[in-house]
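Colleague: Got a predicted structure plus its sequence, pasted below:
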Amino acid sequence: MSTLDTVAHAGQTPDLDQPWADLGLKEDEYARIREILGRRPTIAELAMYSVMWSEHCSYKSSKVHLRRFGDLPQTTPLGETLAGIGENAGVIDVGQGWAVTFKVESHNHPSYVEPYQGAATGVGGIVRDIMAMGARPVAVMDPLRFGAIDHPDTARVLPGVVKGIGGYGNSLGLPNVGGEIVFDECYQGNPLVNALCVGTLRHEDLHLAKASGAGNKVVLFGAKTGGDGIGGVSVLASETFDEGGPTKRPAVQVGDPFAEKVLIECCLELYRAGVVEGIQDLGGAGLSCATSELASAGDGGMIVELDRVPLRDSTLLPAEILMSESQERMMAVVAPDQVDAFMAITDRWDVEATVLGEVTGTGRLVITWHGETIVDVPPRSVAHDGPVYDRPMARPQWLDAVQADTSASLPRPGTDELGQVVLDLLASPNLCDKSWVTDQYDRYVLGNTRQAMPADAGLVRIDERTGLGVAVSTDCNGRFGRLDPYAGAQLALSESYRNVATTGALPLAVTDCLNFGSPEDPEVMWQFERAVAGLFDACLELGIPVTGGNVSFYNQTGDVAIHPTPVVGVLGVIEDVAKGVGAGFAHDGQVVLVLGRTRDELDGGEWAHALHGHLGGVPPQVDLAAEKALADFFVAAVRAGVLTSSHDVSDGGLAITLAESALRHGVGASLDLTPVCERDGVDLTTALLSESVARAVVTVADEQSLATVVNLAAEHGVPVARIGTTGGSTLKVKGALELEVDAMRLAHTATMRSYFAS
C-alpha cells in the first residue's frame, strides 16, 4: 500500500480489497477475523492472523484429536510433569533436583525447497524451544526420511540435509546422539526432516512463556530481523506440493549457529541472574507468534513499538517484519528495575537487545509503527482461538485389499538361502550402515555422551557428580502405519520405548512428530485420528504422558500422500550412565540369550519391503504388556550389573539383530535357534526374519550372571532362551547360515557410500 494501513484507516475503508487468499486464509476465516475485530483487519493484522492461523502454527485440523492427550495422567513413573502440552517443550522430573526438557518438531517442506538451510534452521528452532524453558541444550537427534535411494532428487536433498544438520549442530557444540534414516518412494517429493532436542535444568530454573505484570518491559534480543523466512515454515508447511514442487516459495530461513551458540550462553546467564519474568523463542511466525503467545499466556495485554525492531533490511514493511522468521531471536519479559542488569548481560555477550514495549492490563495486543497503531487485537484470537476444524474422515477404500495381500504370497527362503538373504538385507537401504551420515555429526562433544548411533538409544550424562543420565530414542515404521495407523503408532512407541529400555533406562515420557498427508483428504484424517487414538491408548497402558510435539500435515505431492509416519520419541532416566548397556558382542565366550516370543509376522517388514518390494497384510501384533515387562526386566538387570550387551529386535528381525551385534566389535557367535523355534512354534526362516515386538538379544559373561538373568526374566514374565556363545570371526546359526563378519561388513558398509560418497 502507498500509505500506512493503520487501525483508523481500516475503520474508514471497510470495503478495501485485501489479499487474504494469497496469504493462505480461507474466505470464512477472513470473515471470522472481521467479526472478531468489528472491522476489516489492517494489512499488519492480516499478516499476523495468516501465519498464526496457518496449519503449522494453529493445529486447526488436529486440535480436536490432540485434545485427548490432555486426558492422560500428567505424571511419569518418577513423579509429576513439570510442564506439558502447550508449552514450548515438555519438562519432566528425573530426580536429584534435575529436570529434563525434550521435544521433536518438523522442518519438512523447507528442507525440500532448500535442504541445507531448511535442515539447519530446523535444528536451530528446536534448540531455541529448549532454551525457552530455562534449560541448557545437551543433545540433538534427527529422524529423517527420503525417497528412493537411487532417485536423482534424493541425491540433491539428502546430502544437503545432512550437511545442514551437521553444520548447525556441530557449530553449536551439541552432540547428535541418534535418529533414523529411512528410504521409501512415498517420501520422494516430501522428505521428512524431524529434529529433537534434549535440555537439562534444575527445577528452580524452569521458565514459561508468559507476559505478566503490567509495566514489565518486552525485550527483543538476538539477531537482527531480515527478509529471510518471511512466511517461512508457517506458510510453506501448510500447503500440499503439486507435481512440480511447492507453488508457494517463501524464503527459507537462514541460520547462524555461532550466533545461536552465543545466544544460548547469554540466555543461561540471564536465567542465573534472575532477570527474566517470561521468555519465548521466535520460530515459526516470528514476532507474530512471540507477541501474541506471550500476551495471551500472561495478563493479556501488551504494547509494542515495531519500528524499534533492529533490521538487517531497512526496506521491510511492517507486515513483513511481523511475518519474518529470521533465526536466532528471543523475546523476554523483564521487570523495569531489572532492565539495566538484563542489558548489561546481553552487552557482555555482544547480543543486541532492544526494549520494544511493555505489558499492559488492557487485554489487547497493540503494535505501533512510528506512533501510528497498526495492530489492535485480542491476543488470544491470534494465538489460541483460531479456526478449529473437525474434518471429515473416511476409512480408505483400498485398505481391505492391501491388508488381504499378505506376505504369505511371497516365496519364503529355504535354509540354504538364508545366508544370502541376510547379506542382502544388511546391504538394503534401510538396514545398511549409515556411518557416511553419522560421521558428519559430532556425537561426543561436551564429553557426556555415553552412547550414540548406531546404539539403540542415545545415552547422555546430565550430572557429572552422580552419573545421572537420560536415554532417548525416536522411531516409526511408516509401512506399518499404512497397513494399520492405529497399530502403527503403537508400534512406533513400543520400539522407541524398547530402545530406551535396552540401555537400562526407565522410560518416562513421550514426544511425537505426527507426519501425514493433507488434512483435507478424509482418508488422511482417518489415518491421523487412528494414529492419535493408538498413541493415546498405548501411553495410557504404559503409564507415560505425552509432553508435547508437533503435527506436520500436507506431506503429499498432488493427491499422493506419504505413509502415515507418527515419529515417536521416548525419554528415560538411568541412575548412572556408567552402568548403561550397549549393543554388540564384545568378547569371546559369552552366553547369548533371546528375550521375548516370536510369531510369524513378516508383513510390512524389511524382508518383504527390501527384497520383494511388497507392502501388504497387517503389521506385527502390538503387545504393550510384554514391552513393559521387558523394560522392567532391563532396568533390574542393568542395576544388577549382569548384562554385557543388549540389542533390541526390530527391523529385519532377529537375523539383523544378530548380524549387527557381531559387526559392532567384530566378534562372531555360534548359535542354535532350536529352543526358540520349538517353544514358539515357528520355523527357522520365521525365527530369523519375523519382526515381532518385545524382543531383544543380550549376553552375559558367566553362569552366575546367567542364573541372575534367568531369575529376573522369570520374575518379570519375560520368556528367555539360551541360543549359543560368542566368539570367532564368523556368525553361525545352526542349519541356517555361516557368514564371515568381514563379508557382512563389506555388504553392510558399501551401500550409502556408493550413492553419496562422491
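Modeller: Everything's here; your move. Residues are numbered from 1 along each chain as shown.

Colleague: all contacts plus neighbour counts: C-alpha atoms, from now on.
Modeller: OK.

Colleague: which residues does the nearest residue to Val254 once chain neighbours are set aside contact?
Modeller: Once flanking residues are discounted, Val254 sits nearest to Gln117: 5.7 Å by Cα to Cα, 6 or more residues apart in numbering. Going by Cα atoms under 8 Å, 6 or more residues apart in numbering, Gln117 touches Pro110, Ser111, Val161, Gly164, Val252, Gln253, Val254, Gly255.

Colleague: let's bring in a second one:
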Amino acid sequence: MTPPVVHETDTVATAVATPDRPQPFAELGMKDEEYQRVRGILGRRPTSAELAIYSVMWSEHCSYKSSKVHLRQFGDKAPKTDALLVGMGENAGVVDVGHGWAVTFKVESHNHPSYVEPYQGAATGVGGIVRDIMSMGARPVAVMDSLRFGPADAADTHRVLPGVVAGVGGYGNSLGLPNIGGETVFDACYAQNPLVNALCVGVMKHEDIKRAVAPGPGNRVILFGAGTGPDGIGGASVLASATFDEESQAKRPSVQVGDPFMEKLLIECCLELFREDLVVGIQDLGAAGVSCATTELAAAGTGGMHVELDTVPLRDATLLPEEILMSESQERMMAVVSPDKVDRFMEICGKWEIPATVIGAVTDTGRLVMTWHGETIVDIPPGTAADEGPVYERPYEPPADLGSLQADTPGRLARPANADDLRNTILWLAGSPNLASKTWVTSQYDRYVLGNTVLAMPENAGVVRIDDESGLGIALSLDGNGRYTRLDPYAGAQLALSEAYRNVASTGARPLAVTNCLNFGSPEDPGVMWQFARAVEGLADACQYLGIPVTGGNVSFYNQTGTTPINPTPVIGVLGVHDDVRRRVNMSFTSEGATIALLGETREEFGGSEWAHVVYNHLGGLPPLVDLAAEAALASVLVNAAREGLLTASHDLSDGGLSQTLVESCLRGGLGAQITLPGDPFVSLFSESVARAVVAIRPGGEARLAALCEQAGVPVTQIGVIGGDSLTFSTQGDAQELFSIPLAELREAHERTLPSYAG
C-alpha cells in the first residue's frame, strides 16, 4: 500500500500557505488528536513528509504508546547487577560474560508480514533482528526462532508453515549463522495470525560497543547498504498496528523483500568499519526506515541533522519523499562519521561492494531538516518524533469469560483407566503436533556453521562457544505458553520465564539476563490490555526475584482476526553463561546403567496442560503453581552438578511432564530406561508441575548429588536406570512391570507427525 499523498511538492512554505488542504492522517494510522498534536508541535500544518515521519514514529510498533506505562516496570524493578552494560532503550541489551567479552541479544516479532507473505515475512524478520545486533558493534553468532501456527491440519497452516520455515532457514543459512533452538507450536488461536519471533545473539569486546547517537556538528551522515525501494512502505504504522479482517487484508502494504547475501556483505563491512574506529554512531534501518534512523540518531546526539533526501539511492526513481521516508527496504544502515574518516569509510564499503552515500550532516540546531531538490520539506524537533509520541493509559479489566474459564478445571476429564490407556496416552502425546519431533523444521536450518555450536535443538537450550582458550560460552532458550497465560497472565509470564531459566540451567549454564517478545491482541480491548498489564507485572516481579534483568525486547499488539485475539503469548528468552562449555550437559540417555533421578516436587497440576489440550482439546482451570524459590534452588543444583561433572544427562520437565521428558531423552540418546513411578501413575507421568528436571547421574556421583540437593532444599527421587531398547514402567512397591514401549514404536509415533502435515 502506497501511503496517500497530499501533494508531491509540499514544502514548509506551502504547508503554511494551504492550511485547509485535507491530509490523510487517518489512513496512516493516526488519530485526530494525534494529528492535532503534531500541528501544535510545529505551529502549522505538517508537510506530507513530516506527516509520514510522525505517522510511523508514533505508530504502536515504533512508539510503544499503549505499553510504555507498563514496560517501565522492567526498569523500576530491575535487579542491580554489574553484568548489565547496556540496558533497555538501545537497539539491543548488552551484558558482560567475563574475560573481557560482552554479549548482546534480542528477540523481535514479524507476525503480520509472515501471514501476508510467509517466506519474505519470516526472512526479513531474521534480517531485521540481525541488524539490531550489528548496530551494537557485535558480530552476530547465532539465531533462534519461536513460531506459532493454527491447527497443524488446517489448510492455511499448510500455506504458512512451509513458507515461514523456508524463510527463516533461507535467510539465516545464507548469512552463515547457526540456528540453535526455538519453538514450533500449533493452536487454533493462531489461525490466520501466526507468530514469528526471531532472536539473534552477538559477541564483542567491551570496548567495541556502539550506540545509536549522532553527536558532533559537522559529522557526516552516511546511508549504506541496499537501495531504497517501495517494499514495506507504511508497514510499521499500518500493518503492525491493525487487526486482520477482510477490510484490513485489502489494505495491506507490501512486505519487505530481503537479500541475505547483501546482508552478509553488510555484516563484514560493518565489522571492518568498527575495527578501524570509523563510526561515531550507527543505526540499522528497519521499521520506519529513514524516518526512524534520522530522528533517533539526531535526538540521541547533538540534537540536529540536515539531510538532502534526494541523494538517497533509489531502486525506484518514481518514489516520492514521503515514500522514501516510510520505506522499510532491508539491508540498510546509517552511520555518523567524522569528515576526516569519510574517505576511508567509503573505501571499505567499496571493498565489500556496499553502496554508500553521504546524505547529510549533524548540526547543533536542535532541528531535523530535510530538503528535496533544494526545497525544505521537513523541519521538526527530532525528539518530538523519536521520544515524545503519545502515551496511552488504556482502560483494562479481566476478560468477561476468565472466571468461567478458570472454574472449568481438568478434574472433570476422564483419566486413563488402565495400563493400556496410559501407554496409549504416552504415544498420543509423543506424536501430537506440539510435542512431536520438529526435525522437519530444524533440518532446514544450519545448526553448526561457524563451528562454535556446542548444543542445538532439540536440546534444552542452544549453547555457543565464545572463547576457544577458556571454553567460555553462552546458553540460550526461548520459551512461552499461551494457554498458561490465557488462564492467568501474571503466572503465565512467570512460567514462560521459569521454563527458559530452567532450560538454560539444565545445560549447566548460569542464567544471567532476559529478553522478551510480548505478543497480544488489540490494546483497545480492555480484556487484552488487562492480560498485557498482568503479564508485564508478572515478568518484572519474577526477574526481580531471580536477579536477572530484562535487557530489551519487543511488543507486538493487534494479533487477532476480527475481534478474536490470540492467546496472550509472552515469549521469553534467557541468556546463561558457561564458564567452560566442555562441562555442558545434554539431554541424551547414553550411559548404560546410569541412575535416573527426578529433581523437584510433583503435584497434581493439569490446567492448560498438553494432556488436556491433546486428548480433550480442553483449556481451563489454573496453570501450574509458580515457585521461583524452587526454580532458583533447582538451577543452583544443576549448575553446580554440571561443574563437578556429576551428570551424564539433564532434561527439564515442562510440556507433557515426565512422560515427554523421558521419551525425548531416550530417543535422543538411543537407549531405553526402566522407570519406577513414585506416585499415582497418571499424575507422575503427565503433571506439568514446574521446577523439576530429570538427570542421569554419573556412576559414583549419587551421594554428592544428594548432598547438593539437600543443601539447596531440592527433593530428589531415584526413579530408574538407563538401558535396553524400550521405555518400561512399573509402580513403586510393585515389582511387576506396568507396561513397556519399544523405542522403535516411540520413534515412529514421535517422528511421523510433522512431515505428514507439512507435506
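Modeller: Structure received. From a predicted model like this one, the values you see are computed outputs, not experimental measurements.

Colleague: Alignment lookup: the residue nearest to Val254 of structure 1 to structure 2.
Modeller: Using TM-score structural alignment, the partner of Gln117 of structure 1 in structure 2 is Gln120.

Colleague: which residue lines up with Ser327 of structure 2 in structure 1?
Modeller: So, by TM-score structural alignment, Ser327 of structure 2 is matched to Ser324.

Colleague: One more: Trp372 of structure 2?
Modeller: Matched across to structure 1, Trp372 of structure 2 falls on Trp369, judged by TM-score structural alignment.

Colleague: and the gap between Gly170 of structure 2 and Val571 of structure 2?
Modeller: Gly170 of structure 2 sits 23 Å away from Val571 of structure 2, going by Cα to Cα, to the nearest Å.

Colleague: Those two: which is more packed in?
Modeller: Neighbour count, other Cα atoms under 10 Å: between Gly170 of structure 2 and Val571, Val571 has more, with 27 against 20.

Colleague: any idea which helix or strand carries Leu667 of structure 2?
Modeller: If you go by DSSP states H and E, Leu667 of structure 2 is part of helix 657-669.

Colleague: Spatially central residue for structure 2, please.
Modeller: The residue lying closest to the centre of structure 2 (Cα atoms, centre = their mean) is Val107, at 3.1 Å.

Colleague: Against Val95 of structure 2, how distant is that one?
Modeller: For Val107 of structure 2, the distance to Val95 of structure 2 equals 15 Å [Cα to Cα].

Colleague: before we move on, what about Glu737 of structure 2?
Modeller: 51 Å.

Colleague: which one of those two has more residues nearby?
Modeller: Between Glu737 of structure 2 and Val95, counted using other Cα under 10 Å, Val95 has the larger neighbour count: 24 against 14.

Colleague: and the match of Gln117 of structure 1, that one's in a helix?
Modeller: Yes: assessed by DSSP: H, G, I helix; E, B strand; the rest coil, Gln120 of structure 2 belongs to a helix.

Colleague: circling back: in helices, which of the contacts of Gln117 of structure 1 fall?
Modeller: Counting by DSSP state H, the part of the contacts of Gln117 of structure 1 found in helices is Pro110, Ser111, Val161, Gly164.

Colleague: Name the nearest of those residues relative to Gln188 of structure 1.
Modeller: Distance to Gln188 of structure 1, by Cα to Cα, is smallest for Ser111 among those, at 12.6 Å.
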